[in-house]
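Asks: Have a look; sequence and predicted model below, questions after that.
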Amino acid sequence: MDVETLIGEARRVRQKAYAPYSGFLVGAALLGADGKIYTGCNVENASFGAGICAERSAFVRAVSEGEREFLAIAIVGGKRGERTSLPCPPCGICRQFMREFCDPESFRIILESPQEGRDIFLLKELLPMSFGPAQLGT
């Protein structure tokens, strides 16, 4: 897996985000087990709860194209017109969404970190003691 390619795709799609209220643009690039990259951006809504995060946007796109197994996701976020100054970790809902499709022991979450280049975490580090399909007996 080429980390730089994933980060580059996340940066690219970040520019397509629809964030007229917060001005906070997020892009995500999701690597499927098939080697294909699926991208997504955040889309806000005047009814704030109706928006969708970039990470879930990428997953929904991938699932709609038939992919069910994933290796990694790169996430880049920040205010419109500003350089990214802090990593943009996934929210709790996105972490749980990732858990549905990803192995917490191996799925990597790559966050652009301008000071240090990037931070890479395993899903299990960002969502310890997670609830998954096994708890439902599947």
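Replies: In hand now; what should we look at?

Asks: Please make it C-alpha for all contacts and neighbour counts, starting now.
Replies: Noted.

Asks: Once you drop chain neighbours, what's closest to residue 61?
Replies: Leaving aside its chain neighbours, residue 61 sits nearest to residue 38 (6.8 Å; criterion: CA to CA, 6 or more residues apart in numbering).

Asks: next one: residue 18
Replies: In space, and not counting its chain neighbours, residue 18 is closest to residue 43: 4.7 Å by CA to CA, 6+ apart.

Asks: how close does that neighbour get to residue 91?
Replies: Distance of residue 43 to residue 91, given as CA to CA, to the nearest Å: 15 Å.

Asks: Comparing these two, which shows the higher neighbour count?
Replies: residue 43 (19 against 12; other CA atoms under 10 Å).

Asks: Below is structure B, check it against A:
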Amino acid sequence: MSAEPDFDALFAAASAVQRRAYAPYSRFRVGAALLADDGAVYAGCNVENAAYPVGTCAEAGAIAAMIGAGAKAIRAVLVFGEGPELVTPCGACRQRIREFAMPETPIVIAGPEGIRARFTLDALLPASFGPANLPR
């Protein structure tokens, strides 16, 4: 990776989309923004459903937007959530991120007050299974 990603832009995108999350059941709104290999920022929010298993995480929405736009790789991720605990990607989203990111990809956790923690994908999903494990 070259220069430090613009986490201010990711923060702005994630905090804006977090306010639009559809969370009538949990009332727990999450926004995510990622910087893709094309230099664009893609954002997503959680979208709940009365049949809980069919809801969508914010990170999944951002990844879908990135793929839909034609980008292929994640350079950085910022997850925005509220509350006293860090809102890190769930296990399924860590694996979703792994599909398009490298182990050293930064994953930044933020809340209304700003950036709260920084991780690499490898720190959140060590010894991960990814595309290189499968023949193409």
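Replies: Everything's here; your move. Keep in mind it's a predicted model, so treat the numbers as computed, not measured.

Asks: Need the TM-score between these chains.
Replies: The TM-score (TM-score structural alignment, normalised by the length of the second structure) is 0.90; 132 aligned residues with a CA RMSD of 1.6 Å.

Asks: ok so, going back, for the residue nearest to residue 18 of the first structure, what are its contacts?
Replies: Residue 43 of the first structure makes contact with 17-19, 51-54, according to CA atoms under 8 Å, 6 or more residues apart in numbering.

Asks: Now name the helix or strand holding the residue nearest the centre of the second structure.
Replies: Against the mean C-alpha coordinate of the second structure, by CA atoms, centre = their mean, the closest residue is residue 59 at 3.6 Å. Counting by DSSP states H and E, the element that carries residue 59 of the second structure is helix 58-69.

Asks: distance from the helix or strand following that helix to the first structure after superposition?
Replies: Note on helix 58-69 of the second structure: by DSSP H and E, the next helix or strand toward the C-terminus is strand 74-81. In the superposition against the first structure, strand 74-81 of the second structure averages 0.7 Å from its aligned positions (mean CA distance after the TM-score superposition for the first structure).

Asks: need the next SSE after strand 74-81 of the second structure, C-terminal direction.
Replies: helix 91-100.

Asks: after superposition, how close is that next one to the first structure?
Replies: The superposed helix 91-100 of the second structure is, by mean CA distance after the TM-score superposition for the first structure, a mean 0.4 Å from where its aligned residues fall in the first structure.

Asks: ok, for the counterpart of residue 121 of the second structure in the first structure, nearest residue in space, not its chain neighbours?
Replies: Alignment note (TM-score structural alignment): residue 121 of the second structure maps to residue 123 of the first structure. Distances taken as CA to CA, 6+ apart place residue 104 nearest to residue 123 of the first structure, at 4.7 Å, with adjacent residues excluded.

Asks: Many thanks, I have nothing further to ask.
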